[in-house]
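In: Prediction below, plus the sequence it came from.
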Amino acid sequence: MSNADVITLPKLLSKVPEVIGNLPGLIKGSKMSKNTDANTPLGLGVAFEHATAQNPNGVAILYEDRELTYKQFNAWANRIADYLASIGLKKGDTVAVDIENRPELLATVLGCAKLGVCAALLNTSQKGKVLVHSVNLVEPKAVIAGEELVATIQEIRDDLDLKKNFFYFADQDTLADPGTAPEGFANLATEIKDCSSENPATTHQTFLHDPLFYIYTSGTTGLPKAVVFKHGRWEKAYGAFGFSAVRLGKDDRLYCTLPFYHATGMVICWASVIAGHGGLAVARKFSASRFWDDVRKHNCTAFGYVGELCRYLHEQPEKPDDANNPVKVIVGNGLRPSIWKNFKSRFGIERVVELYASSEGNVAFTNVFNFDNTVGFSPVSYAIVKYDKEADEPVRDKNGHMIKVSKGESGLMLGEITDKTPFDGYTDPDKTEKAIFRDVFKKGDAWFNTGDMMRDIGFRHAQFVDRLGDTFRWKGENVSTTEVEQILDGTAPVVESVVYGVEIPGTNGRAGMAELRLNQPHGDVDWAGLTAEVQRELPPYAVPVFLRITDHGVETTGTFKHQKNKLKEEKYDLQKVDDPVYVLLPGESAYQRLTPEIQQGIDGGQYRF
């Protein structure tokens, strides 16, 4: 950390004019984020109907060459809600949704929200055993799949507990042409055709504590966890980002290439747009080469990001017209300090609304004051406490209490669990309890363990440092080491595996690496077959980039946790590692033996991970 990043009083005062200019929005957003009223209707459906009333003919959704006004999109969602109600779905039920980024996904989620039905936002990269687990975990009453993912659902259908209510959206403009559903699926676009386009009464029967959707997060104990995201939590994001931080208007358009099964896209980006009654330009997938052309085509004044996205844009060859774009503000998380200022100036960006939050967490930071190199400011009760990485636990004083770090120091981020900042937890009560520290500063208090190391830079601002434990971040996704270990351990040649994240120069996050003990010489392994099996069972971002082959047992701590610190330090460096190392290079279909020449190419940025 540069001392220049520490926030001083003069620095804070220099931002006062900007803050005063947005005082009404800040007050409104702050009030909404602290709401504890459980009797007032709120949430996604209520907010969208309000935006529709305010700007009925304004563009709500843009996708490729399609444009839908608020009135059109709202009516579409109403028909979905009406149909789902007609087949017996009601408030409290769950629908599993597996559709890639396109209007059909958002209309489905909004329709469910208006009915009080919880949409389980399946990660569209999931397949096989992981997908079976994710669907069965939430006990859905229906599955709604896009044509692009029907084959994935078909492969696992016999393993699902649900035996009926499988719906389909063709991969096209289903409002213009519903297409034909495959056998075993009902065509939702056809089914809703004659349903009511009027706002349902159920929209105003969703309250603070009602579930809105499930978002899947990679757990530290294996398969994905389904995190409950409630309407009240959505309302907080709507206030904090829509009114306080991002501040869009009805003429603004935000470009989102992030997957909507994550909260940054589905909650932060879309809520910011709805608050301003503006337009959301949706991209199916991120493309660095097409990004700015799309931004200009849709005349977008904002976009959503994760750090990896910004790095890819930054690595594109510079063009004289880089700053000639309409974007003024970007919102997201993970923008690296090493490119932050250069990225802003190169692309002519005025404000970076960096944020820190997690799907399950109760503490959030937002860069409302537009400082550089910070996740921003948090109005809620949090603590950054001293952490012993070797012992893998917080430091406690002689009274058993944790110790807060000093300004400029880093430690473990905790969020206090209160009525205003509840921890909604997971579907599994045991997992919920494991994420809570009790008696932290006084007897009876409770704090959520974020698992993240943060640096206190003063005036309630923080800087992200690193992620702890058995989860690491790669390609903008959280990877569960235990989940990857379970898949590796299930392959024929692997006796034991330990998975961890390692840094590759010039990339964001950590690439997956596994230490493997095999039941045969590594030279005899069918590496192409093993690669294909791992790729079949894991999403692309979770497939390990490096494999380290060992002939001894994996080192463990006294509590039988895998000893990963040394492995992380040695990573794939052949000067430090005596064991054979294999690598899966970008575009290759099989792991190959790492050589000094290949390592030099990796460290020199020759390969695009």
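Out: Nice, I can see it.

In: When you work out contacts or count neighbours from here on, use the C-alpha atoms and nothing else.
Out: Noted.

In: on contacts alone, who are the packing partners of the helix or strand containing residue 305?
Out: Assigning secondary structure by DSSP states H and E places residue 305 in strand 302-306. Other helices and strands packing on strand 302-306, by 3 or more CA pairs under 8 Å, 6 or more residues apart in numbering; DSSP states H and E, are strand 253-256, strand 329-333.

In: now for the helix or strand just after that strand, which elements pack on it?
Out: Later in the chain than strand 302-306, the nearest helix or strand by DSSP H and E is helix 307-315. On a contact count with 3+ CA pairs under 8 Å, 6+ apart, helix 307-315 meets helix 337-347.

In: quick one: the helix it packs on to helix 307-315, angle?
Out: Between the axes of helix 337-347 and helix 307-315, defined by axes from the mean of the first three to the mean of the last three CA atoms, to 10 degrees, the angle is 50 degrees.

In: Mean neighbour count, the helices and strands packed on strand 302-306: which tops it?
Out: Most buried of the helices and strands packed on strand 302-306 by mean neighbour count (mean count of other CA atoms under 10 Å) is strand 253-256; its value is a mean of 28.

In: which residues touch the helix or strand that that one is followed by?
Out: Using DSSP H and E, the helix or strand that follows strand 253-256 in sequence is helix 263. Helix 263 has contacts (CA atoms under 8 Å, 6 or more residues apart in numbering) with 215, 359.

In: For residue 280, see how far away residue 60 is.
Out: Distance from residue 60 to residue 280, counting by CA to CA, to the nearest Å: 6 Å.

In: Next up, a structure to set beside the first:
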Amino acid sequence: MRHVPSDTITWGMMLRKLPMIAKALPRVVKGMKVANVTDPTQSCGLGWTFEQATLRNPDGPALMQGEVLLTYAQVNQWANRIAHYLSGQGIGKGDVVAVFIENRPELLVTILALAKVGAVSALLNTSQTRDTLIHSVNLVAPVALIVGEELVPAFAAVREQVSIAPQRTWFVADQDTYSHPGIAPEGYVNLISASADAPSDNPPSSRQVFCDDPCFYIYTSGTTGLPKAGVFKHGRWMRSSASFGMIALDMRPDDVVYCTLPLYHATGLCVCWGSAINGASGFAIRRKFSASQFWSDVRRYRATTLGYVGELCRYLVDQPVSADDNRHDVRKMIGNGLRPGAWAEFKTRFGVDHICELYAASDGNIGFTNILNFDNTVGFSLMAWELVAYDHDSGEPLRSDDGFMRKVGKGEQGLLLARIDEKAPLDGYTDPQKTARVVLHDVFNKGDRFFNTGDLLRNIGFGHAQFVDRLGDTYRWKGENVSTTEVENLLLQHPQISEAVAYGVEICDTNGRAGMAAITPAESLATLDFAELLSFVRQRMPAYAVPLFLRVKVKMETTGTFKYQKTRLKKEGFDPGQTGGDPIFAWLPGSETYVQLNEQLLTEIQQGQYRY
């Protein structure tokens, strides 16, 4: 008898959910109608939905951070002033504007203003520097750039390599600019001051934005080593905000979402903010996540809903137990990456009724949502999807003798494919060739097309799935997708490294996979200065991408087709007993160098004595 995972959903479990299903059905029907905008002449999108929310709840809190509290009417009028000003400066429909601001109200108001004029916000990752930043800007050929004061040094270092005119390089001071616009440095135009006297009524352009118009470019890790820009259209904004805000969470004007996730990613921006706007609800944000301040912020903002990634939940569980753990108004949370091992502990300790785990990709065409509040599942999808058998070494889907792919059985893990059709179009990337690479043809029938997500899921019954792992040349750590090729390319810039292979490895009691790299020294192990090497990579990579483990190899093994044997490296991990004599070095939390791993240190890491 085939083993069925314990998380399988049974008839009995479904029957117990019938009252919830009956109660949710009316809003599901309404939400699907709002989400599926197909009329190419119907006004829709971010700007339009925010204006509708303002009509519904003008004096309710829209954005909160620290001492700043802005109502829907205030945010809408502020965005309108910026939109009218930008329009007067020649920014219009289809123009790409790069946005480089950390989590704060000014970031969201700027994005909203650009959406109202029909421009496309290229949401630069605020951790990027140097070559990666240059690539990300030039990839989308922006006509302008808006930079926050906190990121001016990073932008100034690459300014000569990106061609944007000074009069279109707008500056936003790092302070409460709604009250105090600040002063721009030489070579920049102060966006807030320049737009202060513009009209505050809704611009006509916000009603000329339609479902097929691009709203954002959201960057994803590219298998070629540098980020790709995924296209997120206004029609997809409607699907996302209604699916999560109305159908999944039933957001209302008295709700408040607390979000510490980076707003250049789709989970924070489209899922969390989109849900808040859909319900005309409050949206409270923080510049950077803080485990120690998290619940006090939640109480301060009277949050009812949390945005999360699995790593965030683990950090909260790791905090000392407090009598206040249950003292809050949170009833629901939405996000992704919460592992089954931490699910029950989090839900019980913090008294959250509904964990609305989701699965989605900013560059994909499918989403799953745990609407029915089962444990340990990403829920179900209204889109057509299948799980297929795949090659464990290459990650590629397998075809049978008849040329078609084979679906896996219930309880088995398989590669997730999403059907591409009128109901679920694929917006893809700015580069058509990159889009073509993720589209599979003639999958089950001649002429059908599917999006290859590159992710492994498990079917646990009644249309529900469970996330298993990522395939290919990316892994997820600290809530960020890391490109192994980008890590390898940066390591190879070091003069003492001749070969590098990067991959993700699991550490006990952590979410995702930590970075590890097998390296071959250009000369010998003795020539490597590990403190200098760590400093070198930390200067060039975001903190989440820096490898925590190094495996030093005299020679790198390859396959017959000269591919590195990454599957074997992943399997052997960072256990010196499994690496055939190759020394392993670890970067321990709080240290400034890599140290060689021995059996005792390995045991301490596996027992959780170091908090990664």
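Out: Received it, and whenever you're ready, just let me know what you need. What you are looking at is a predicted structure, and each value in this text was computed from that prediction instead of being measured.

In: In the first structure, what sits opposite residue 113 of the second structure in the alignment?
Out: Counting by TM-score structural alignment, residue 113 of the second structure corresponds to residue 111 in the first structure.

In: number of nearby residues for that match?
Out: 28 (other CA atoms under 10 Å).

In: now swap in residue 599 of the second structure and tell me
Out: 11.

In: Can you tell me the closest non-neighbouring residue to it?
Out: Spatial nearest neighbour of residue 599 of the second structure, excluding adjacent residues (CA to CA, 6 or more residues apart in numbering): residue 576 at 7.5 Å.

In: corresponding residue for the one you found in the first structure?
Out: Residue correspondence to the first structure (TM-score structural alignment): residue 576 of the second structure is matched to residue 574.

In: what do you get for residue 548 of the second structure?
Out: Across the alignment, which pairs residues by TM-score structural alignment, residue 548 of the second structure is matched by residue 545 of the first structure.

In: pretty sure that match is touching residue 515, no?
Out: No - counting by CA atoms under 8 Å, residue 545 of the first structure sits too far from residue 515 to count as a contact (11.5 Å).

In: corresponding residues in the second structure for the strand holding residue 305 of the first structure?
Out: By TM-score structural alignment, strand 302-306 of the first structure lines up with residues 305-309 in the second structure.

In: and residue 295 of the first structure, how far is that from residue 257 of the first structure?
Out: 11 Å.

In: helix or strand for the equivalent of residue 597 of the first structure over in the second structure, which one?
Out: For residue 597 of the first structure, the aligned position in the second structure is residue 600, judged by TM-score structural alignment. Here residue 600 of the second structure, judged by DSSP H and E, is contained in helix 599-606.

In: The aligned partner of residue 225 of the first structure in the second structure: neighbour count?
Out: Using TM-score structural alignment, the partner of residue 225 of the first structure in the second structure is residue 228. Look at residue 228 of the second structure: counted by other CA under 10 Å, it has 24 neighbours.

In: next one: the one 10 residues further on
Out: By other CA under 10 Å, 25 other residues sit near residue 238 of the second structure.

In: OK, contacts around it?
Out: Here residue 238 of the second structure is in contact with 34, 35, 36, 37, 44, 45, 46 (CA under 8 Å, 6+ apart).

In: switch the cut-off to 7 Å
Out: 35, 45 (CA atoms under 7 Å, 6 or more residues apart in numbering).

In: Then the one 4 residues further on?
Out: Residue 242 of the second structure makes contact with 31, 34, 35, 275, 278, according to CA under 7 Å, 6+ apart.

In: switch to 6 Å and redo it
Out: 31, 35 (CA atoms under 6 Å, 6 or more residues apart in numbering).

In: That one matches what in the first structure?
Out: Aligned against the first structure - with TM-score structural alignment as the criterion - residue 242 of the second structure pairs with residue 239.

In: so where do the helices sit in the stretch 501-609 of the first structure?
Out: Using DSSP state H, counting those that start in this stretch, the helices of the stretch 501-609 of the first structure run over 527-537, 565-570, 596-603.

In: Look up the closest residue to the spatially most central residue of the second structure, ignoring the ones flanking it.
Out: Geometric centre of the second structure, nearest residue: residue 265, 4.1 Å, by CA atoms, centre = their mean. Nearest-residue entry for residue 265 of the second structure: residue 218, 6.6 Å, with adjacent residues in sequence omitted and distances by CA to CA, 6+ apart.
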